[in-house]
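1. One predicted model, sequence on top.
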Amino acid sequence: PPQWSIQTEGGDRHTVWSLTHETIFRELGGVLAASRLYVADGHHRYETALNFRDKMRLEHPEAPPDAAFNFVLMLLVDVQDAGLLILPTHRYVHDLEGFDAVAFLSKLAKRGHVTRQNDRAALLRAIQEPVESHRIGLAYSNPSPSGGGQGGGLVYFTVDLPPRPTSDPASELDVSRLHRDILQGALGLTEAALEDERFVGYSRDLDAVLERVASGTAQAAFLLRPPAVSDVVAVASAGQVMPQKSTICRTN
């Protein structure tokens, strides 16, 4: 029987069994010995755990091999498991001095193909369509006096950025193109501002991001499609790290 089972506020069920037989450990070790391990979510926590382990080993050289600091909790999932999901983390910008939505849209049109979407539902359908381009959703408050925007005064667009041939898999992710071509290229934000989350916010909650724009606490929202598991594998296999806030893993 399981040791314990809980359900989170988000509706996820977590069940834990305790394995104590050495035979099981050896069998699992044999199965995983030839496998490659990708840290898809939480690499900062993993690196911190390694640093903490090294620190504790120096301070406690007499500690046994089974000391708690020699271990870290992980969820291991086969990358080909259909239940493995990667969720997108959306972006919004705020407090940009002199932000002009019309001028911003004109800059985007020089970098890719911009398409007006009728409403929120049309935008969500469009960003879920399979396309070869880097498709990013955009929403901002309607600047026109007529207030002709949909959904609480918001206007919606998709921005299709053309793919570029490269041997660098991380540079051609949707999120990388958003940062490089739009947030830095069109809006002029620096890489430091993105890393420090100045003028930029991040959220997995699409509705909350759009609500921020509708309420005026954000100036524009950028909606992303989730990266494919194969994207994460390609980036890690190239010895790179996924961009900031781009991999939120869940199991279905």
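-> Cool, got the structure.
2. contacts, neighbours, all on C-alpha from now
-> Noted.
3. residues near residue 81, how many?
-> 11 (other CA atoms under 10 Å).
4. Am I right that it is in a helix?
-> No: with DSSP: H, G, I helix; E, B strand; the rest coil as the criterion, residue 81 is located in coil rather than a helix.
5. Would you confirm that residue 134 contacts residue 171?
-> No: judged on CA atoms under 8 Å, residue 134 makes no contact with residue 171 at a distance of 11.6 Å.
6. Residues that sit against both of the two, list them.
-> Any residue near both residue 134 and residue 171 by CA atoms under 8 Å, 6 or more residues apart in numbering counts here, and that gives residue 177.
7. neighbour-wise, which of these two wins?
-> Under the neighbour definition other CA under 10 Å, residue 134 and residue 171 were set side by side, and residue 134 has more, 23 against 17.
8. how close does that one get to residue 160?
-> 5 Å (CA to CA, to the nearest Å).
9. Repeat that for residue 229.
-> Residue 229 is 21 Å from residue 160, by CA to CA.
10. Pick out whichever of these two has more residues nearby.
-> For the pair residue 229 and residue 160, the greater number of neighbours falls to residue 160 (22 against 17), based on other CA under 10 Å.
11. May I ask which helix or strand encompasses that one?
-> If you go by DSSP states H and E, residue 160 is part of strand 154-161.
12. want to compare, so here's the second one:
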Amino acid sequence: MARVLPFPALLSTLGSHLETDGPHSRGVPRPTHVRPLLEAPNPDAELGRWRMSGAVLKDPRPALYVVEIQGPAGVLEGPPVRFLLCSLTPDAAPPLEHEPYRPRSWCAEPTVTLAADDHGLLRGLLAEAAAHGSLVWEGALDRSHVVLRRIEPSPVSKRIQAVLDEAPIRPLAALDEQRPTLAAVVPLSEPGLQLEPIHRALKGVETFKEETFLTLVAAYARIYDLDEPLTSPRGLATARERLGTLITGHHAVLLVLPEGRGKILRFRQGLDLAHLKGAPRNPTLRSLDLALLNSLVLRTVLGIREPEEAGHPQVFPIRELGELVQGVESGLFQAGFALNPPPVWEVRAVMEAAATLPSRTLRVEPQPPAGLLFLDPEA
């Protein structure tokens, strides 16, 4: 069982606008004021110096916090997404992904943690807590509106902890094995939460010859050509729509080729994966798009060994489809495979089966920013 606990937070003085001037780590926004901390040789020691110098102030009482993120219209429309900022103890459930990302600081970079919330109980409790919580900070981060509230010790906070004591929860990053970790728990029932896929790019694969590959993969998938080039905004949008349309009752991936060309591989029904050496033993994992890509395409057709391993020299995780297309077009990659967003029910099934996803399977949007508050390393 996971142990979600209040914690003594370290709070910094923030302006009304937080800006990011560099790349995000694993998609976690890094506002300008927190980057020196996260880029220090020892972030926790640096945070301790901030505390001693008075740059951050300690909340004298342990508490839980709710951060609400409302994206701009047209991007994340609808209600805000609420994350519970809390302390997650090392005896919590193992990370959802194999070989998870290790934060630079477990005290400053919140570890996104998914919570099964089949009946919306946690979502309702976070909304209630936010309605009555005390305002800590409100402002803008990039183009999103962010509100941070403190949940005073109360019946609501106890109910939140009681729900999380029983709910399956899984972090998307590694936890500190010795001390509590700053976590951002989000219910899977949040309507504004988006689960985004992490695509795959190929580089230096000698067995990848386009014509031969298409001939061999036809034994496992039907191949659909795309009329619009992926290098145009319209072509990219059409490819996403086509990929999402073809999955009804099937699984599909988008093959990204040079010169903006794209083809959709729609896997045939009734494929027996159990006999394949590289297929997951767990039947729940065998139903994932990424598992089919790894076992059928990368392992069986192309002969790539262990393509799901983190840090693979020939298979690279890519966050954005546009970035994947640009990388193939520039010659950085030979080809790429884009995936559909993983459905919530599929992730929920993996959690219920106590299974582990391949490395870098998914990410969530929006991401709670680092630096709204810190977990005191001396607590």
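-> The structure has been received and is ready for your questions. Keep in mind that what you see is a predicted model, and the values were worked out from it rather than measured.
13. What about residue 320 of structure 2, how many residues nearby?
-> As a burial measure, residue 320 of structure 2 scores 13 neighbours (other CA under 10 Å).
14. try residue 179 of structure 1
-> Residue crowding around residue 179 of structure 1 was assessed by other CA under 10 Å; the count is 20.
15. Give the helix, strand or coil label for the counterpart of it in structure 2.
-> Across the two structures, residue 179 of structure 1 finds its equivalent in residue 294 of structure 2, going by TM-score structural alignment. Recorded secondary structure, residue 294 of structure 2: helix (three-state DSSP).
16. Residue 294 of structure 2 is in contact with residue 308, isn't it?
-> Yes: with contact defined as CA under 8 Å, residue 294 of structure 2 and residue 308 form a contacting pair (6.6 Å).
17. which residues are common contacts for those two?
-> If you check residue 294 of structure 2 and residue 308 against CA under 8 Å, 6+ apart, no residue is contacted by both.
18. Can you give me the buried ones in the host helix or strand of residue 58 of structure 1?
-> In the assignment (DSSP H and E), residue 58 of structure 1 maps to helix 43-59. Taking 16 or more other CA atoms under 10 Å as the neighbour-count basis, helix 43-59 of structure 1 is seen to contain the buried residues 49-50, 53, 57.
19. Where in structure 2 does the helix or strand just after it align, residue-wise?
-> From helix 43-59 of structure 1 onward toward the C-terminus, using DSSP H and E, the following helix or strand is strand 84-87. The alignment of strand 84-87 of structure 1 onto structure 2 (TM-score structural alignment) spans residues 193-196.
20. Pull the residues that contact the matching stretch.
-> Outside stretch 193-196 of structure 2, the residues within contact range by CA under 8 Å, 6+ apart are 81, 340-344, 362-366.
21. try 6 Å this time
-> The set of residues that contact stretch 193-196 of structure 2 without belonging to it, under CA atoms under 6 Å, 6 or more residues apart in numbering, is 341, 362-365.
22. Could you do stretch 143-159 of structure 2 as well?
-> Counting by CA under 6 Å, 6+ apart, 64-72, 133-140 sit against stretch 143-159 of structure 2.
23. Filter those down to the buried ones, PyMOL style.
-> Typed into PyMOL, the next command selects the buried ones out of the contacts of stretch 143-159 of structure 2 (criterion: 16+ other CA under 10 Å):
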select buried, resi 64+65+66+67+68+69+70+71+133+137+138+140
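24. so where do the strands sit in structure 1?
-> Along structure 1, the stretches classed as strands by DSSP state E are 4-7, 13-16, 84-87, 90-93, 113-117, 134-141, 154-161, 200-203, 220-223, 248-251.
25. that older thread, now, which of the buried residues of helix 43-59 of structure 1 sits nearest residue 128 of structure 1?
-> Checking these against residue 128 of structure 1 by CA to CA gives residue 49 as the nearest, at 36.7 Å.
26. And for the residue nearest to the closest one when sequence neighbours are not counted, the neighbour number?
-> Sequence neighbours aside, residue 72 is the residue nearest to residue 49 of structure 1 in space, at 6.8 Å (criterion: CA to CA, 6 or more residues apart in numbering). The local packing count at residue 72 of structure 1 equals 11, with neighbours defined by other CA under 10 Å.
27. counterpart of residue 72 of structure 1 in structure 2?
-> With TM-score structural alignment as the criterion, residue 72 of structure 1 pairs with residue 181.
28. check contacts around the aligned partner of residue 222 of structure 1 in structure 2.
-> Across the two structures, residue 222 of structure 1 finds its equivalent in residue 337 of structure 2, going by TM-score structural alignment. By CA under 6 Å, 6+ apart, the contact set of residue 337 of structure 2 is 200, 254-256.
29. which non-adjacent residue is nearest residue 337 of structure 2?
-> residue 255 (4.8 Å).
30. That neighbour reaches residue 263, doesn't it?
-> Yes: Residue 255 of structure 2 lies in contact with residue 263 (CA atoms under 6 Å); the separation is 5.1 Å.
31. Please pull up the equivalent of residue 139 of structure 1 in structure 2.
-> Using TM-score structural alignment, the equivalent of residue 139 of structure 1 in structure 2 is residue 256.
32. re earlier: and the strand holding residue 160 of structure 1 with strand 134-141, angle?
-> 160 degrees (axes from the mean of the first three to the mean of the last three CA atoms, to 10 degrees).
33. now residue 36 of structure 2: how far from residue 50 of structure 2?
-> For residue 36 of structure 2, the distance to residue 50 of structure 2 - CA to CA - is 11 Å.
34. Can you pick out the residue with more neighbours from the two?
-> Neighbour tally, residue 36 of structure 2 and residue 50, criterion other CA under 10 Å: the higher count belongs to residue 50, 16 against 13.
35. mind listing the helices in the stretch 151-252 of structure 1 by residue range?
-> Along the stretch 151-252 of structure 1, counting by DSSP state H, counting those that start in this stretch, helices occupy 174-177, 191-196, 206-215, 229-237.
36. what's the closest of the ones you listed to residue 30 of structure 1?
-> Comparison of the helices of the stretch 151-252 of structure 1 against residue 30 of structure 1 by CA to CA identifies helix 229-237 as nearest, at 22.4 Å.
37. Would you pull up how far that closest one lies from the middle of the chain?
-> Here the centre of helix 229-237 of structure 1 is set off from its chain's centre by 13 Å, with CA atoms, centre = their mean, to the nearest Å.
38. same deal with stretch 216-232 of structure 1?
-> With CA atoms, centre = their mean, you get 7 Å for stretch 216-232 of structure 1.
39. try stretch 227-244 of structure 1
-> Centre-to-centre, stretch 227-244 of structure 1 and its host chain are 11 Å apart (CA atoms, centre = their mean).
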